[in-house]
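Sequence plus predicted model, see below.
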Amino acid sequence: MNAEHSRPGVVVVGGGHAGLQAAESLRTEGYEGPVTVVVDDPHPPYQRPPLSKDYLGGQDAAPLPLRGPRFAEEHRICLRTGVSATGIDRQRRTVHLDTGEEVPYTHLVLATGAANRRLTCPGAELDGVHGLRTLADAQRLNAELAAARRVVVVGAGFIGLEFAAGARARGLTVTVLEFAPRPMGRAVSPVTGDWFAQAHMASGVDLRLGEGIDRCEGTGRVEAVVSSTGDRYPADLVVVGIGVVPNTALADDAGLEVDNGVVVDASLRTSDPAVLAVGDCASFPSVHAGIRSRLESVQNATDQARHAARTILGRSADYTDLPWFWSQQGPWKLQIAGLYRAGDHTVVRGDPTAGKFSVYCFRDRALVAVESINRPADHMAARKLINGQVPLTPAQAADPALDLKAVAHAATIAA
């Protein structure tokens, strides 16, 4: 660490989308002090979404970097890869590293992300049982895919279904176990979840809903999975996608408020105003969900990081950015604007039988979310409609004769 970065400045813990964006935004917003980014992953920061999509689909074995090779130098950022933050001394405002160093800060940004929820059943430790979140996870899994013939995926969330679609494209036999009654149940409406269930089954995925995992069997290496119903599924590989848990140990040990994430206010400050939290690890008051939320998306991570940089520079305001997500599952691109909540009224626009449609979600007569399958124009219009709080009725949303793109454009011009 050079002399400049030994002075107190902004320290960012985490080198994913949120961490790198926070560091970059500090510079673009005019911050001139030291910026240090601490990254426990030994690899230069890379994009995570392709790990369960193109990377495992065999399209390209090289991870996509988050920034160019000279990013840190050009932005005067001290990027410490392969180094872990082990503690925070809030009184002295220092971050302790596993190298024995202490890095002083004026402001600290926690962008620690989340970790895979671990499988705890008997046999979970067998070779061939994999999680999928980091480049190392993807490299290990990719190395074994070539010899695999039968794969069991535990969990039908975004990651599980993206992997299942990629495995089917490689000709593998794929079984997906999902304890819930429909896939992606926490993220999408029943209409969208049920459609994806049928689509994956039609592609050859053996999707077992309402069926969890009881144990993995094998001698040294996994050979089969036994489900909660007692059924046995032979497996050369098991991929676990049962959600994530926020990385809050640093915050917890430092005495910061933690509740399903590091608790922050609308400006993304923690219970200590000198410490902020962004991205997958942050629990924030969401105006779109109407409740405190913790979101796992690139958009939320980068938008919160930009917002945190402005807060540090004294330009704080409430974080109200519209959340949006996407998932590429084989030939089906799902794009979501806003947040569906159980009980929302839904209407369908387009033709589900053709695999091109959108689900419009209404709450208290207001449009709050749109889930689009292979309808990118609907998605872009939806973001404008929701952001602009444009009045729209369910009947209008379902009317194919009404040009919603034009409605959204007109509303944008009027604003």
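Received, thanks.

Only C-alpha atoms from now on, for both contacts and neighbour counts.
Will do.

Looking at the chain, which helix is longest?
helix 298-312 (DSSP state H).

Without its sequence neighbours, what residue ends up closest to Pro104?
Distances taken as C-alpha to C-alpha, 6 or more residues apart in numbering place Thr94 nearest to Pro104, at 4.2 Å, with adjacent residues excluded.

Next one for the comparison:
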Amino acid sequence: MTGLVVIGASYAGIQGALAARDAGYSETITVVADETWLPYQRPPLSKDFLAGAATEESLVLRDRAFFANKGIDLVVGVRAVDIDRRARKVGLAGHPELNFDKLLIGTGSRARRLALPGADLSGVLYLRTLQDAIDLRASLLDAAEIVIVGGGFIGLEVAASACKLGKKVTVLESAPRLLERAVSPTVSEFLLDVHLQHGVDIHLGETIVSIEGENGLVAAVQCGNGTKIRADLVLVGVGGLPNDQIARDTGLSCTNGITVDDHGRTSDPNIFAAGDCATHYNSFAQDWIRLESVQNAQDQAKAAGLAIAGSTGPYASVPRFWSDQYDAKLQIVGISRNFDDQALRGSIDDGQFSIFYYRQGKLIAVDSINRPGEQLAARRLIAGGISPTPDQVTDLSFDLKSLPKPANAARV
């Protein structure tokens, strides 16, 4: 029996399977995942879960009964090891291979590992999976001094969570500012101040050369400038790498992820990919890009699921991201890279503001701190190709929703 096989049970894999079924795909659907957990939410792992406000059970996306009602066979704790494109088979470790008519790869990404002395010591941790979060939460209980390598989203969210638990936290970031690749200097500076006010020690432009241990346990981090920082626990958050090896091994086109079109289709017309493992040409970035976000995983997988079912609905959603750090809720819509102008709406001092980014007079992205309403307006503006002037943005009396929406606007 052949049908749709999905490799990976995170947001992309599950959404793709559901989208195909809901669009009328009537053949068998089998989702294979190497983790033993039911599909779960990942964003809370660095926040509510570490703080004890969420449990393994509360993170579950859907229970087994839901998948059974949808006619989706969920196979957990089984790793897909290879793909035979000619025979249309997926090899599984320790289990019979699966035949497929269509295949969706939603294998996500993995944490980039440190390659330096001491990186294999006990107490050097990463955060990508639920098991990672369980291990980190348990380790935090006994740790007093935490060193976080990397001032990106994961590093800063864990820093905030650890700080709330009363830990002494140090963040080491090699770039000259926090979240350098994601936000503008203004937002970086604001978040730096927020963390400093909560007692986090942040070192910018700082590299590490080794991690030192005692009796096999992490004890300190040696910095490139000669400084040694004590640590009971080291959390590494230096980015992610796409889990695309299974696609590379079978000859699919891959460049920093599996190359897909706007329907999630790979270089093989019967194989699709979506989420963190896939790279696509994004009209809002005006470039090939691999996005690691829940929004991208779900919307890209919806497009793939529709195509698998023989329907249409290309991926054209405006990219969105978010991060919660203490009481600061950062929301991002669009891709701000290569902006040449910006406008501020609201008050930085009050901790409620948005920054609108322009390229050649066109609005391309908006970062917001504690102004969710403007994010909704920004999604509509960017999707519709509508660009309020900087003067209109800075004028709080001007209603951004009053600008007309073109008939051919993209989905928000």
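Received the coordinates, thanks. Everything quoted here is computed from the prediction, not taken from an experiment.

in structure 2, what residues pair with the helix or strand following the longest helix of structure 1?
Under the assignment DSSP states H and E, the closest C-terminal helix or strand after helix 298-312 of structure 1 is strand 324-329. Following TM-score structural alignment, the aligned partner range for strand 324-329 of structure 1 in structure 2 is 320-325.

next one: stretch 47-56 of structure 1
With TM-score structural alignment as the criterion, stretch 47-56 of structure 1 aligns to 41-50.

What's the end-to-end length of that stretch?
Criterion C-alpha to C-alpha, to the nearest Å; first-to-last residue distance in stretch 41-50 of structure 2 is 14 Å.

chain center to that stretch: distance?
Relative to its chain's centre, stretch 41-50 of structure 2 lies at 12 Å (C-alpha atoms, centre = their mean, to the nearest Å).

one step back: now do the contacts for the residue nearest to Pro104 of structure 1.
The contact partners of Thr94 of structure 1, by C-alpha atoms under 8 Å, 6 or more residues apart in numbering, come to 88, 102-105.

what residue of structure 2 matches up with it?
By TM-score structural alignment, Thr94 of structure 1 lines up with Lys89.

in the stretch 101-250 of structure 1, which spans are helices?
For the stretch 101-250 of structure 1, the helices defined by DSSP state H, counting those that start in this stretch cover 135-145, 158-169, 190-202, 249-253.

Report the aligned residue range of structure 2 for the first one.
Taking TM-score structural alignment as the measure, structure 2 aligns residues 130-140 with helix 135-145 of structure 1.

quick one: the matching stretch to structure 1 mean distance?
When structure 1 is superposed, stretch 130-140 of structure 2 averages 0.8 Å from its matched positions, counting by mean C-alpha distance after the TM-score superposition for structure 1.

Can you pull out the residues in contact with that stretch?
Contacts of stretch 130-140 of structure 2 (C-alpha under 8 Å, 6+ apart): 42, 45-46, 49-50, 56, 123, 125-127, 162, 233.

so can I have TSV of those residues showing distance to Ser139 of structure 2?
Below are these laid out as TSV (distance: C-alpha to C-alpha, whole Å):
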residue	distance to Ser139 of structure 2
Arg42	19
Leu45	14
Ser46	14
Phe49	13
Leu50	10
Glu56	17
Gly123	8
Leu125	9
Tyr126	12
Leu127	12
Ala162	11
Leu233	7
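
Let's have the contacts of Thr94 of structure 1 in JSON lines, adding distance to Gly33 of structure 1.
Shown next, in JSON lines, are the contacts of Thr94 of structure 1 (distance: C-alpha to C-alpha, whole Å):
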{"residue": "Ile88", "distance to Gly33 of structure 1": "20"}
{"residue": "Glu102", "distance to Gly33 of structure 1": "17"}
{"residue": "Val103", "distance to Gly33 of structure 1": "14"}
{"residue": "Pro104", "distance to Gly33 of structure 1": "12"}
{"residue": "Tyr105", "distance to Gly33 of structure 1": "10"}
